[in-house]
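Novice: No sequence on hand, only this structure:
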């Protein structure tokens, strides 16, 4: 009679020696997790989910590119390698997906950040981090909210530009009337073009998402608008290890987050005795304040200026000593005052004398018909801009720009495509930050495991060096197939294969 027979066998013996999860279990010691989670676990009552199992499950979700807790537990239920990695036997039931979700919600973000810092320290011990050059960038990560469910904010006086509906839970419009005027003009144009169609422009100034109030409307040229978070990432230039990641709001420019990224990365590296000296980023992080603060911190920046910056004014020469301009006719434009433009940017204004412009033969084409005198303006951080542009024009600066494209952009692409950051399934900014920290941990651990496999003491296969004279022998063998068949009658004749040193020829 056929039936089932109980077999006593270790689950680890069923997993191949070179399997990824078995190597990860043998290489990484996850005992550092329990002391970090101990303050948030009770000593009595019903036993809770083991913190090590909890962290391992989250790592498996990102390593397998799974964003659903249900799908993660279904895979772990059937995968022998994952069971062995978690420390569960075949007959031992895995935790429920709801337990995993509730545990993630109840733990603060600081615990996940500390775990990420420990993994960065492990990479530093393995020699993957140089520390001195950090490359920074960001990307939009889709939030778990729908654009079709956006609701208008509560109006303040006459600032309502979208809908007169007023709800008690909706936040108030905090934008000034000047910032709301472009939206008003856009809605007026829509109503004029199509009076019978209900068209609207959704903006972070006038709308919010009830499902996820921290999600912000974001878009890129040529792409539709989405509700998203900003994943701010700092990557070490040596082996592309992530040294900082955080979930920021998507309604601010990247330049607003640069200094916080620099401070967090520098503090994390200093914890392990490493010093950061160079910061590389794209033009989205450009601002005079950032240039000034980087120099104040003793850091060398390689951040290109944005396209709107004008380093020179045609026909005018700037003198830094006297802080003035000189026109083609030799007249001086002295510094007048510092003012704030409609976009909120500080500017330094330089003015010529009205008497000089009145007798100038080029006055009409220089100052215009209505102005009494010629006026110029530039940023108060012109000296910082000039130093940055001169640094970028050097050979090292050009190399740093190529380094940025080949360092941080592939890391962001890998996180989004292969590590479960194509969208954030958790709500609020804290939930998004937890997901990003675990994704960065999974990326760094995989990087650490691959780096460890290529060490001199590890097992590897070395191919023989090519010998140019063996290609002549290969041609001879291809020309005499009968001779080859006599040597190896069960194998096809050599065609385009390389004959190695140990092949017996």
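Specialist: Arrived safely. Predicted model only: the values in this text are computed from it and were never measured.
Novice: Going by C-alpha atoms from here, please, whenever you check contacts or count neighbours.
Specialist: Noted.
Novice: can you count the residues close to residue 331?
Specialist: 15 (other C-alpha atoms under 10 Å).
Novice: what's near enough to touch it?
Specialist: By C-alpha atoms under 8 Å, 6 or more residues apart in numbering, the contact set of residue 331 is 352, 356.
Novice: Structure two is appended below for comparative analysis:
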């Protein structure tokens, strides 16, 4: 006989437990075991008044933000609705069945206030890195670095020519942040090139055509990862310019050394980080092996001899050409000593005109000028070291492992849905990148560490 419900009769008492309705293998249960929020209140205590009404618990806001970035919920208004309805979200936020969900405007007020003043999101991110180090997921021997463009919340149709500057009526928080970073090497001071277009709503975003698609305004998220399990050990936001990304790499390495005491033996990166000055900084200042392709434009495609066809004598400081003749920094003595290094950090080696004029290889070496010249960087020693490393098996392994950074960027955009920023300005981009990197580390730990390895924190 078919059953039929005659009506829903509400019980006087309910025996309901959220704890029993969240599966043991749920992602949020694993993350709850991994995180320890006990230090958040102490970190924020100096930024709250001792008088007045109690504020919303900052731990609750952080837990809700982690849910949003972990589950790809980009809207904070929708996040509040989902936390109100979803039992697992309520359990993770420790709200119970009747707990009140904060209004979405609370996030904006705290983000622009106490969270940024106290650098709380950086503290939460570093908390995950410390946990990864404690659990043995970070080796510390090899790092990799890379950057990826993330679309900014700026309309390219409303942009103005970059050489005209901001319009007189441009105002807002993003404009103030843009003016504050004009002298920052990771933003305005990264390059003297004037951007082609400027957004009045988010002027710090860079107009970029680095992808095959239509040009767009963007920021760059820079990841420094440990190669053992692809744990993100640091993240930095910059404008989308190569020089700014190199600056971010240096800042991240120094910050990781100071904060966690991690001193990597090698660094893997692509050719964008292979300029002479950066290679010298890694080798001479930090003692790090650069597993990086050398940024070199000395190759020729017209059939003439390239710089690699000349042999350098380190002891006597001269080049020897294929014809057996010497190229020196100076072929005569000067009464007043002159600097051999130009403003770009290069030393010029010249052959004698009479040597080149009678050389049998002249047409293959210097057909258009009287004597051959070769430019050598003052950091050529570091470049030579990088070239030597590129011939080893360890370099091949590092090149393969470097793809882990690109996989993290793909996860960031496809799974966490962070392919376009929701917040404006450098600070807004920094907040989003820090939260996303925090969640990626948490998901990594939840995947690699068994549940039995953790004791639940409350």
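Specialist: Now that the structure is in, tell me what you want to look at. These figures come from a predicted structure and were not determined experimentally.
Novice: all strands for the first structure, in order.
Specialist: For the first structure, applying DSSP state E gives strands covering 133-142, 151-152, 207-208, 216-218, 226-236, 242-249, 278-280, 300-302, 317-319, 324-326, 332-340, 346-351, 375-378.
Novice: Take those and lay them out in JSON lines including distance to residue 451 of the first structure and mean neighbour count.
Specialist: Shown next, in JSON lines, are the strands of the first structure (distance: least, C-alpha to C-alpha, whole Å; neighbours: other C-alpha atoms under 10 Å):
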{"stretch": "strand 133-142", "distance to residue 451 of the first structure": "19", "mean neighbour count": "24"}
{"stretch": "strand 151-152", "distance to residue 451 of the first structure": "49", "mean neighbour count": "22"}
{"stretch": "strand 207-208", "distance to residue 451 of the first structure": "45", "mean neighbour count": "24"}
{"stretch": "strand 216-218", "distance to residue 451 of the first structure": "37", "mean neighbour count": "24"}
{"stretch": "strand 226-236", "distance to residue 451 of the first structure": "15", "mean neighbour count": "25"}
{"stretch": "strand 242-249", "distance to residue 451 of the first structure": "14", "mean neighbour count": "25"}
{"stretch": "strand 278-280", "distance to residue 451 of the first structure": "24", "mean neighbour count": "21"}
{"stretch": "strand 300-302", "distance to residue 451 of the first structure": "28", "mean neighbour count": "21"}
{"stretch": "strand 317-319", "distance to residue 451 of the first structure": "53", "mean neighbour count": "14"}
{"stretch": "strand 324-326", "distance to residue 451 of the first structure": "56", "mean neighbour count": "19"}
{"stretch": "strand 332-340", "distance to residue 451 of the first structure": "52", "mean neighbour count": "16"}
{"stretch": "strand 346-351", "distance to residue 451 of the first structure": "48", "mean neighbour count": "18"}
{"stretch": "strand 375-378", "distance to residue 451 of the first structure": "49", "mean neighbour count": "18"}
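Novice: Any chance of TSV for those, columns distance to residue 476 of the first structure?
Specialist: Shown next, in TSV, are those (distance: least, C-alpha to C-alpha, whole Å):
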stretch	distance to residue 476 of the first structure
strand 133-142	53
strand 151-152	78
strand 207-208	75
strand 216-218	65
strand 226-236	51
strand 242-249	52
strand 278-280	55
strand 300-302	57
strand 317-319	74
strand 324-326	79
strand 332-340	81
strand 346-351	78
strand 375-378	74
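Novice: Quick one: closest of the ones you listed to residue 39 of the first structure.
Specialist: Closest to residue 39 of the first structure of the strands of the first structure, according to C-alpha to C-alpha: strand 242-249, at 23.4 Å.
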